[in-house]
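> got a predicted structure plus its sequence, pasted below:
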Amino acid sequence: MLNQREIQVLATLIGIFLQTGQPVGSRIVSKKSRLGLSSASIRNIMADLTEKGYLHQPHTSAGRIPTAKGLKFYLSKVYAPAPLTSEEKDQIILTLRQNMPDLEKTLSSASKILSSVSRQVSLVLSPQKKLSHWKSIEFMYIKPGLVLSILILEENLIQNKLIKVNKDITKEDLIKFSNFLNEKFKGLPLYIVRQKIIEEMKSAQAKFENLYQQAMKVAKEAFEDSNRQLYVEGTTHILSKDQMKNINTMKELFHFLEEKSRLLEILDKTIEEGLNILIGSEDLENLGDYSVISSPYAFKEGTQGVVSVIGPMHMDYTYIIPRVDLISKVLTKIFQEFY
């Protein structure tokens, strides 16, 4: 629990950090805050906040930067959104509406708008049938190294996909795979199955039987959802002078954007949570210097997709969050009118 002095020091420090992206020292916090405290007093409070996990000191001689915990506290307790002007709202609505009823053009336009207003990378994920449930899966042997997966849903839908497998996998193996997977996943929503497959693939160790490992790998291939489109805009923003200061994290972000399955995993999780903010290594594996702001949009029958922005931890949340929120709401409104 933070006292008022700690909250004000934390809020002041984070406000400066979001503007500069650099570690913040006690002297500037003393000048910017309205507490009337000396630099030494501010330094002691910053030390307490560091001990409590809200701040981090990257180098011994440097100032402090907020941790994911500190930023989450700020966004939940202190943050005040920068409202859109009526002109800005009208322009966004007009731009999105003029592409209807073309779904692809509308989603592509939404991604372009998000990237333009945020000056970050935008990701807009096309809808998934959220309510579809697994009934059964079968694998048909085509030739060595190639299998047809036949996924049957409880809603009487069928999804077929050709997948590449190890050439030593036999017809008998495929029967074992389907029996194993059907027993494990029957009746579960597809978005839960996808998450479970990815999680269990990550945790698979040598202790698991070879059958288990191979079955999960084949199931993961079957669930690579090529029918869902991901509209990515603004990758040039990654090359900005500000973000190029850390080449390694920049490379990791480019690699992340190339992995559709990983993007689907993260964005699908946010569908159930409404407007959502994932911050740093606490939420994003291997992306400790970045954050994702996302919000779902929905059709009448429950089909959902996601609009999101990914950028450095010091991006302008105050400005970006209400714009992500508005675009998701506008998409929901117009999709429910047209579909």
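Received, thanks. Residues are numbered from 1 along each chain as shown.
> make it CA atoms for all contacts and neighbour counts henceforth
Will do.
> list the residues that contact the closest residue to residue 292 other than its chain neighbours.
What sits nearest to residue 292 in space, not counting adjacent residues and going by CA to CA, 6 or more residues apart in numbering, is residue 310, at 4.4 Å. Shown in contact with residue 310 (CA atoms under 8 Å, 6 or more residues apart in numbering): 120, 121, 122, 123, 290, 291, 292, 293.
> what's the nearest residue to the second one if we skip its chain neighbours?
This means residue 121. Leaving aside its sequence neighbours, residue 121 sits nearest to residue 234 (CA to CA, 6+ apart; 4.5 Å).
> what about versus this one:
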Amino acid sequence: MNSSDWMNERKLNILRAVINDYIMTAEPIGSRTIARKHELGLSSATIRNEMADLEEMGYLAQPHTSAGRIPSVKGYRLYVDHLIRLTELTLEEVISIRNAISEQAFELNRLMRHVTSILSEATGYISIATIPKMNQNKIKAVQVLPVEPGKLLVVSVAEGGIVRNRLVRISVTPDPNFVQKVSRVLNSKISGLNMNEINLEVIRGIKEDIQVPDSMLMPILDAVYDCIGSIDSNEAYVDGTVNLLGYPEFHDPVRVRELFRLLDEENNIQQLLNRDETNSTNVTISIGTENRLEQARDSTVVSTSCPMGDSMMSSIGIIGPTRMDYSRVISIMKLDRRLFKNEFEKLYNGNNSEET
């Protein structure tokens, strides 16, 4: 146990009991409660003395003189690193989450929104996620569709099932043959290219093949380029913000407002999920003051990375009170990571392979 080797088993068992009870009740825990609920073979007086020692050592805190104890950040850290016993999800829960994630996974953005929604619902906390910048992502297909007179819809599909579309206004109403020709030429010229490879030579070749005035073609090309540019930008997702209002730690409107403002900025979400990708298979837990951002220092962030092909990683995470049900959240996070990987591989490879 390294940092906890010098602590005796009795203190560790009491600390685990205090944290488990506090997670469930949100009320300071007294020695009598521990003696009554847990079969530790210790008297209330002995437990009280051990809790006083744990407080002096920095693992517990006493919010009021007459109250019981609550865990400190140091106590939670020891708990999640050495004392936690992970919840084993029921078969029904696993099947429910698996079925929910596999639904409607037609493209990456929809899949990520779906995953964050399921994660917040399954844990009862806020879920956040990011997709990294993908400036080497290749275009798979471009389609131009007539919408109404003077309007066209440009749809771009990239690797990984990422879809973007833009509405284009042109001065004339093109005939269907023109629209089909534009789609055919665009696919022949830019399918398989990334944004950096669509240069002036490629654009010149498109113009030569389509043979229409720039006033008609350039709005379409601008829309295609805009779609590709948005594919290559970072994406951030947030779901379940209302969940935190049910926890007593978040009854303070000022605290809630600061956290919600934090989540309004994509860069902040990136920082909350900023991880060491060399440990991509692990779940990372940042508790209270361990978080980089001031507004998150009363909360816990649990995150993990999700592989996207051979070299890219997205990240998903949970934000909740430091009094988080760590055991259940970690189990759900590991399951979601594995299921996301399966669904991404289906989108990216166009097959139905599944990791067991």
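On my side now, so go ahead. If you're wondering where the values come from, they're calculated on a predicted model, not measured in any experiment.
> after superposition, what's the TM-score here?
Aligned and superposed, the two chains score 0.67 in TM-score terms (TM-score structural alignment, normalised by the length of the first structure); 251 aligned residues with a CA RMSD of 2.6 Å.
> picking that back up, neighbour count, distance to residue 200 of the first structure and secondary structure for the contacts of residue 310 of the first structure - can I get that in a markdown table?
Listed next are these as a markdown table, based on neighbours: other CA atoms under 10 Å; distance: CA to CA, whole Å; DSSP: H, G, I helix; E, B strand; the rest coil:
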| residue | neighbour count | distance to residue 200 of the first structure | secondary structure |
| --- | --- | --- | --- |
| 120 | 23 | 32 | coil |
| 121 | 24 | 29 | strand |
| 122 | 30 | 29 | strand |
| 123 | 29 | 26 | strand |
| 290 | 22 | 25 | strand |
| 291 | 23 | 25 | strand |
| 292 | 22 | 24 | strand |
| 293 | 23 | 26 | strand |
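> now the two most distant members of the residues you listed.
Farthest pair in the contacts of residue 310 of the first structure (CA to CA) is 123 and 290. Separation: 14.2 Å.
> name the element the alignment partner in the first structure of residue 255 of the second structure belongs to?
For residue 255 of the second structure, the aligned residue in the first structure is residue 249 (criterion: TM-score structural alignment). In this assignment (DSSP states H and E), residue 249 of the first structure forms part of helix 247-258.
> tell me the angle the helix or strand just after that helix makes with helix 247-258.
Going down the chain from helix 247-258 of the first structure, the next helix or strand is helix 260-271, by DSSP H and E. Between the axes of helix 260-271 of the first structure and helix 247-258, defined by axes from the mean of the first three to the mean of the last three CA atoms, to 10 degrees, the angle is 80 degrees.
> what ranges do the helices span in the stretch 101-250 of the first structure?
Residue ranges of the helices in the stretch 101-250 of the first structure, as given by DSSP state H, counting those that start in this stretch, are 103-118, 171-185, 190-203, 210-222, 247-258.
> can you lay out the ones you listed as CSV showing mean neighbour count?
Output for these, formatted as CSV (neighbours: other CA atoms under 10 Å):
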stretch, mean neighbour count
helix 103-118, 20
helix 171-185, 16
helix 190-203, 16
helix 210-222, 18
helix 247-258, 14
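> distance to residue 268 of the first structure for those helices - can I get that in CSV?
Shown next, in CSV, are the helices of the stretch 101-250 of the first structure (distance: least, CA to CA, whole Å):
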stretch, distance to residue 268 of the first structure
helix 103-118, 17
helix 171-185, 18
helix 190-203, 7
helix 210-222, 15
helix 247-258, 15
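> do you know which of those lies nearest residue 321 of the first structure?
Once the helices of the stretch 101-250 of the first structure are compared by CA to CA, helix 103-118 is nearest, at 9.3 Å.
> contacts only, for the aligned partner of residue 327 of the first structure in the second structure.
Counting by TM-score structural alignment, residue 327 of the first structure corresponds to residue 336 in the second structure. Neighbouring residues of residue 336 of the second structure by CA under 8 Å, 6+ apart: 97, 115, 119.
> so residue 336 of the second structure is in which element?
For residue 336 of the second structure, the host element (DSSP H and E) is helix 326-349.
> so how far is that helix from its chain's centroid?
11 Å (CA atoms, centre = their mean, to the nearest Å).
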